[in-house]
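[1] below are the sequence and a predicted model; questions follow.
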Amino acid sequence: MLNQAALDERISKCRGILDENPNSQIFAALADAYRKNGELDKAFRVCRQGLRIHPEYGAGHLIMAKINFDRKMYDWAESELKEAINYDGRTRATDMLNAKIKTKQGKLDEAKVLVNELLSTDPQNEQLNELLGRIERGRLEQKKKEMESRRLFESRALAEDKDLLQKENMQPTLNSTEALNKIASFPGMNACFFTNHNGMMVEADLPEYFDQDSYAALSTEIYRFANENVGSVRFGRVKQVLIELEGEKIWMIHTGNQILVLVMSENVNLGSLKLKLSKVLAQIAEI
């Protein structure tokens, strides 16, 4: 490593040569000397001007990569390094700088591969071993951050699930009349009512012309018949029965101690109705 006197002398000599011949490739050596002296702005300006004259000078691009690295502009450093490799090929110097750049960019796995390749032919190199140590510590820190980020994500997801569950639990409970009012407002709904298992209507939202006693008795009998016959072959208890008639549909749903009966037009949108009905049934008090 050059001492200050030697560095000043190099800057002076290179500056003199470049002043005499502005087209000289000595610009790269001068820019590197400025860089080592901590004069990064001067180094950048000299190297940029030189590369305008010698755009295919690989050594000039390598020095510019080092300057940008020292300026903490790692993406620019990587771009210039690629130019250097494009013109002059890969060397130990380019691999070393590439490893440093990737370390700063957080690409630690790629950096480790490069350093291990260099160490395979120079295992005692202190600079390489020091860089490898920084990479390993960085990888460990990355893993810690990833784990912490994962824990934070899972914690937030759990909190959101709890909030959603609380909101669902906070939904107002509907009595049978309120439930029927909501269901009756659905397009295509002709009538809806609750009946007990004896065929007696308990609660209803019906038009005046509707024969409630006949529908209640018929619906209960149909549900009982379906439940008894399906149960006899061990398919389990019937929860719902849907009958499609000419001109209308009848849907019977077991809700505990009662049966919810929906009488609908034949063109009713069953998909939309099921979505609405599931929300209503989730809010309904046990009946």
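    Received, thanks.
[2] use CA for all of it now, contacts and neighbours both
    Will do.
[3] any idea whether A191 is helix, strand or coil?
    strand (DSSP: H, G, I helix; E, B strand; the rest coil).
[4] so what's the residue count around it?
    Applying other CA atoms under 10 Å, we find 21 residues neighbouring A191.
[5] pretty sure it sits against M264.
    Yes - using CA atoms under 8 Å, A191 is in contact with M264, at 6.9 Å.
[6] host element of E56?
    Assigned by DSSP states H and E, E56 belongs to no helix or strand.
[7] N86 is in contact with that one, correct?
    No - counting by CA under 8 Å, E56 does not reach N86; the two are 9.2 Å apart.
[8] work out for me the element the spatially closest residue to V241 that is not a sequence neighbour sits within.
    Spatial nearest neighbour of V241, chain neighbours left out: M252 (5.1 Å); criterion: CA to CA, 6 or more residues apart in numbering. Assigned by DSSP H and E, M252 belongs to strand 248-254.
[9] and the next helix or strand past that strand?
    Criterion used, DSSP H and E; the element after strand 248-254 is strand 258-265.
[10] quick one: that following strand to chain centroid distance?
    The chain centre lies 44 Å from the centre of strand 258-265; the measure is CA atoms, centre = their mean, to the nearest Å.
[11] alongside the first one, take a look at this:
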Amino acid sequence: MHPELLNNSIFLRYYNQWQEDPTSIVFAPIAEYLQIYGMLDEAIKVCLEGLKNHPDLVSGRLALAKAYVRKMDFEKAREELRRVLILMPDQEKALELMAQVDKELSPTPKTKQPIGWETVTMAKIYASQGHLHKAREVYQAILQREPANSEAIQGLASLESEG
């Protein structure tokens, strides 16, 4: 562990609480502190362990996404950010990080293919907000562009089964 963390009373309080109760949600701030000191692998391990007990904890998913961004593992970061945005579509930090990740993962301008704004994430957001018609339209637009997109196929099928 980084020596400065051992002198940080707030970190130590969280860390001791986590040692006493490994199912506690304090894993998220612990991971944030570890990242501050460049301990990215440790932060990821802490998040993955904590998310086993709290899979829908937004702060935990966001801490994990931040660690992946800092490690430049943008695919994993994108997946975590999608999960956060499904749980909290207006989460500002997640939206900001998603824009950064999308920029990193986008092809160079010479090879960039024009695509619509329609994404599976957008369809899920519409559906979670009760805008089923808009979600259906987004899934259909995705499938026109990418007929084999399994997430869009499953999402549309799920909407159709709901009515």
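    Great, that's in hand. What you are looking at is a predicted structure, and each value in this text was computed from that prediction instead of being measured.
[12] TM-score of the superposed pair?
    Once the chains are laid over each other, their TM-score by TM-score structural alignment, normalised by the length of the second structure reads 0.59; 108 aligned residues with a CA RMSD of 2.3 Å.
[13] thinking the residue nearest to V241 of the first structure is in contact with R224, fair?
    No - if you go by CA under 8 Å, M252 of the first structure and R224 don't touch, sitting 10.7 Å apart.
[14] so those two - more neighbours on which side?
    M252 (23 against 15).
[15] ok, now which ones touch that one?
    Contact analysis of M252 of the first structure by CA atoms under 8 Å, 6 or more residues apart in numbering lists 219, 223, 240-242, 259-262.
[16] that one -> the second structure?
    If you follow M252 of the first structure across to the second structure using TM-score structural alignment, you land on a gap.
[17] so where is stretch 142-160 of the second structure in the first structure?
    Counting by TM-score structural alignment, stretch 142-160 of the second structure falls onto no part of the first structure.
[18] please tell me how far that stretch is from the chain's geometric centre.
    In terms of CA atoms, centre = their mean, the centre of stretch 142-160 of the second structure is found 21 Å from the chain centre.
[19] from the contact counts, what lies against the helix or strand hosting Q142 of the first structure?
    For Q142 of the first structure, the host element (DSSP H and E) is helix 126-169. Under the contact criterion of 3 or more CA pairs under 8 Å, 6 or more residues apart in numbering; DSSP states H and E, helix 126-169 of the first structure touches helix 108-119.
[20] and E151 of the second structure, how far is that from L143 of the second structure?
    10 Å (CA to CA, to the nearest Å).
[21] whoops, I mixed them up, I36 of the second structure
    Distance from I36 of the second structure to L143 of the second structure, by CA to CA: 41 Å.
[22] so which of those two has more stuff around it?
    A count of neighbours by other CA under 10 Å puts L143 above the other of I36 of the second structure and L143, at 17 against 12.
[23] so that one touches I153, yeah?
    Yes - using CA under 8 Å, L143 of the second structure is in contact with I153, at 7.4 Å.
[24] okay, and the common contacts of those two?
    Counting by CA under 8 Å, 6+ apart, no residue touches both L143 of the second structure and I153.
[25] could I get the buried residue list for whatever helix or strand G60 of the second structure lives in?
    Assigned by DSSP H and E, G60 of the second structure belongs to helix 58-70. By neighbour count with 16 or more other CA atoms under 10 Å, helix 58-70 of the second structure contains the buried residues 58-69.
[26] so after it, what's the next helix or strand?
    helix 74-87.
[27] mean shift of that following helix relative to the first structure?
    Aligned to the first structure and superposed, helix 74-87 of the second structure gives a mean residue distance of 0.7 Å (mean CA distance after the TM-score superposition for the first structure).
[28] again with stretch 94-104 of the second structure
    Mean deviation for stretch 94-104 of the second structure: 1.2 Å (mean CA distance after the TM-score superposition for the first structure).
[29] what angle sits between the strand holding M252 of the first structure and strand 258-265?
    Orientation check (axes from the mean of the first three to the mean of the last three CA atoms, to 10 degrees): strand 248-254 of the first structure against strand 258-265 gives 160 degrees.
[30] before we move on, the earlier item: nearest to E146 of the first structure, of the contacts of M252 of the first structure?
    Q240 (48.5 Å; CA to CA).
[31] map the closest one onto the second structure.
    That one, Q240 of the first structure, aligns with nothing by TM-score structural alignment.
[32] quick one: residues contacting the closest residue to Q240 of the first structure other than its chain neighbours.
    Among residues not flanking Q240 of the first structure along the chain, I253 sits closest, at 4.5 Å (CA to CA, 6+ apart). Neighbour list for I253 of the first structure: 239-241, 259-261 [criterion: CA under 8 Å, 6+ apart].
[33] would you list those in TSV and tack on neighbour count and distance to G138 of the first structure?
    Formatted as TSV, the contacts of I253 of the first structure follow (neighbours: other CA atoms under 10 Å; distance: CA to CA, whole Å):
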residue	neighbour count	distance to G138 of the first structure
K239	14	59
Q240	16	60
V241	16	63
I259	26	65
L260	23	64
V261	25	66
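[34] wait, H54 of the second structure touches F27, no?
    No - counting by CA under 8 Å, H54 of the second structure stays clear of F27, with 10.0 Å between them.
[35] more crowded one of these two?
    When neighbours are counted by other CA under 10 Å, H54 of the second structure and F27 differ, and F27 comes out ahead with 27 against 17.
[36] quick one: contacts for the more buried one?
    So F27 of the second structure contacts 14-15, 18, 46-47, 50, 60 (CA under 8 Å, 6+ apart).
[37] mind doing that once more with 7 Å?
    The contact partners of F27 of the second structure, taken as CA atoms under 7 Å, 6 or more residues apart in numbering, are 18, 46-47, 50.
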